[in-house]
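Undergrad: what shape does this take:
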Amino acid sequence: MSRASARQNPTRIQREKTRAILAAALDVFSAEGYRGATLDQIAEAARLSKPNLLYYFASKEDIHRVLLERLLDTWLEPLRGLDPEGDPVAEIEAYVVRKLRMARDMPRESRLFAGEVLSGATRIADQIRGPLRALVDEKAAVLRGWSEAGRIAPVDPYHLIFSIWAATQHYADFDAQVRGILGTSEGAHFPEAERYLRHLFRRAITSEATIGPDEP
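TA: Got it, this is the predicted structure:
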C-alpha cells in the first residue's frame, strides 16, 4: 500500500498522484527492469519531483511491490472465470482467449510480471505460493474432474495451464520478435493468433491421444 493510500481518507489529488506514479512506474519497470529503473526516471515520467514522489511511496521497492500485488490480482481474474458448471471445451477456449487478449491489451504488465519471475520472484514469492497456488490447485481439480469424467481428453491439468500461459503471454513478452518475424504492425497478428490457439487447445483437450509416464 502506498503512503497516501495508507492515510485515512486520502484526497482526490492524492489518489490521482498515486495512480500517476504507478502508471509511470509501470512504463519504467517494464522497459528497464527492476534493477535498471530509478526513482528519478519514475518521477520524471510521472511529472513529479523526486521529493514529491517520496511523499507517496517510501522507495522504489515499495512502488514495485504495489504494482506487482495489483497486477497479480488482475492476472488471476481470467483463471477465476473458469466455470466448473460450464461446457469444458468452451470454458478452456474462453480462458485461452481471455489470456491472449490480456497479452494484447496489457503487454507492459505482462513484461513486468515476467521480469520479476525471471529474476527469481523474490518479491512475490508469498503470493505465488499462497493465492496463486491455491487458485491453480482449485482450477486444476476442475480440469482433472472433467478429464476423469471423459468430458475432455486425459491431460495433466497443471501443464495444460502452464501451456496456456506460455502460449498466450509469448505475444506480450516477445512482441518485438513476433512482429519482426511476421512483419506485422502492432496488434495486427492477434486475430490469427486467436484462431490458431483456439484450434491448438481444442485439439489438445478433445484428442484421444494420451502421454504415458515414460514417453518423451
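
Undergrad: from here on, contacts and neighbour counts on C-alpha atoms
TA: OK.

Undergrad: what does stretch 163-179 contact?
TA: Outside stretch 163-179, the residues that touch it by CA atoms under 8 Å, 6 or more residues apart in numbering are 96, 99-100, 103-104, 106-108, 110-111, 114, 185-186, 189, 197.

Undergrad: in the longest helix that the chain contains, what counts as buried?
TA: Ranked by residue count under DSSP state H, the longest helix found in the chain is helix 12-36. Buried residues in helix 12-36, counted by 16 or more other CA atoms under 10 Å: 14, 17-18, 20-22, 24-30, 33-34.

Undergrad: what of stretch 107-117?
TA: Neighbour-count burial for stretch 107-117 [16+ other CA under 10 Å]: 107-116.

Undergrad: next up, the contacts around the nearest residue in space to A20 that is not next to it in sequence.
TA: Leaving aside its sequence neighbours, A20 sits nearest to A46 (CA to CA, 6 or more residues apart in numbering; 5.8 Å). A46 sits next to 20-21, 23-25 when contact means CA under 8 Å, 6+ apart.

Undergrad: one more to put side by side:
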Amino acid sequence: MSPTARPRSRIQQRNREVILDAALEVFSLHGFRGATLDQIAEVAGLSKPNLLYYFPSKEEVHTALLTGLLDTWLDPLRAMNPAGQPLQEILAYVRRKLDLARDFPRESRLFAGEILQGAPRMRAAIEGDLRRLVEEKAAVLTRWMDEGRIARVDPVHLVFSIWALTQHYADFEVQVRAVLGSEHDPFSEAGGFLETLFTRLLTP
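TA: Coordinates of the predicted model:
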C-alpha cells in the first residue's frame, strides 16, 4: 500500500519533509533536468529505494514541491486589503514579496526554473488560480486609480514589476552580492529603494 493511502506516521511525515527539503536544494541548484533522484537521496541522507517508497519518480517530487510553493507565492498578494489605504497596501505587498525573496531564495529559484521551462507542471495553476488572483487585485488597483487615490498605471504590469524587482534579489542573489560587496545588506537596502520608487510612481 502507498504511504499516501493511509494516515502517515510521524516518521513517514518527517521522511517526506526531509526528502522535499533535499529536493528543493537539488532542484534550485541544478534545475529539473539536471537534478537526479540519486542526488536528492544523497542530500536527504536516505537510500534511493527509501526515497522511491515515498515518491516513485522525480516528477512526483517536483510536483509536490511546486504544489506547496504556489500558496506561499500567492499569499502576499492575497493579503492586499481592498479596504486599506492604497499606497500603504501596495508598499506592504512590495515588502512581503521582498521578505519572501530573502527568506525563501531556493523556492524562488525553483519557481523561476519551472517558468523558464514553459511551466509544464504548473501551467494549469498559473492560468487558473494565479491569473484569477491577479485579475481580482488589478480590479482593486483600477478602482483606487479611478478614485484618484494612486496615479494611473497599468495595474497588471504594476504587479509584474513588483515581482521582477523583488524576486530578482533571490534569483540573482550571487550577482547582487558580488556587485554590492560583503559590507552591504541587499535586502534592507532594496527595501528603502523600492519604497521610494513605488511611492514616486504611484503618488497622484
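
Undergrad: just the contacts of A46 of structure 1 now: which is nearest L143 of structure 1?
TA: Checking the contacts of A46 of structure 1 against L143 of structure 1 with CA to CA, the nearest one is A23 at 35.9 Å.

Undergrad: now do the same for the closest one: its match in structure 2.
TA: Under the alignment (TM-score structural alignment), A23 of structure 1 pairs with D21 of structure 2.

Undergrad: secondary structure element holding the spatially most central residue of structure 1?
TA: Of all residues in structure 1, the one closest to the mean position by CA atoms, centre = their mean is W75, 4.1 Å from it. Under the criterion of DSSP states H and E, W75 of structure 1 resides in helix 60-80.

Undergrad: give me the mean distance between that helix and structure 2.
TA: In the superposition with structure 2, the average deviation recorded for helix 60-80 of structure 1 is 0.5 Å (mean CA distance after the TM-score superposition for structure 1).

Undergrad: mind listing what's buried in that helix?
TA: 60, 63-65, 67-68, 72, 75, 79.

Undergrad: number of residues surrounding D129 of structure 2?
TA: D129 of structure 2 is flanked by 14 other residues according to other CA atoms under 10 Å.

Undergrad: that one corresponds to which position in structure 1?
TA: Residue pairing (TM-score structural alignment): D129 of structure 2 is matched to P131 of structure 1.

Undergrad: and what of E114 of structure 2?
TA: Counting by TM-score structural alignment, E114 of structure 2 corresponds to E116 in structure 1.

Undergrad: just L165 of structure 2 next, same as before
TA: With TM-score structural alignment as the criterion, the equivalent of L165 of structure 2 in structure 1 is A167.

Undergrad: repeat that for L74 of structure 2.
TA: By TM-score structural alignment, L74 of structure 2 lines up with L76.

Undergrad: for the residue nearest to its match when sequence neighbours are not counted, give its distance to S207 of structure 1.
TA: Once flanking residues are discounted, L76 of structure 1 sits nearest to L132: 7.3 Å by CA to CA, 6+ apart. Going from L132 of structure 1 to S207 of structure 1 by CA to CA, to the nearest Å gives 29 Å.

Undergrad: more neighbours: those two, which one.
TA: With other CA under 10 Å as the criterion, L132 of structure 1 and S207 differ in neighbour count, and L132 comes out ahead with 18 against 13.

Undergrad: what's near enough to touch the nearest residue to L69 of structure 2 once chain neighbours are set aside?
TA: Excluding the flanking residues, the one nearest L69 of structure 2 by CA to CA, 6+ apart is E107, at 7.0 Å. E107 of structure 2 sits next to 24, 28, 69 when contact means CA under 8 Å, 6+ apart.
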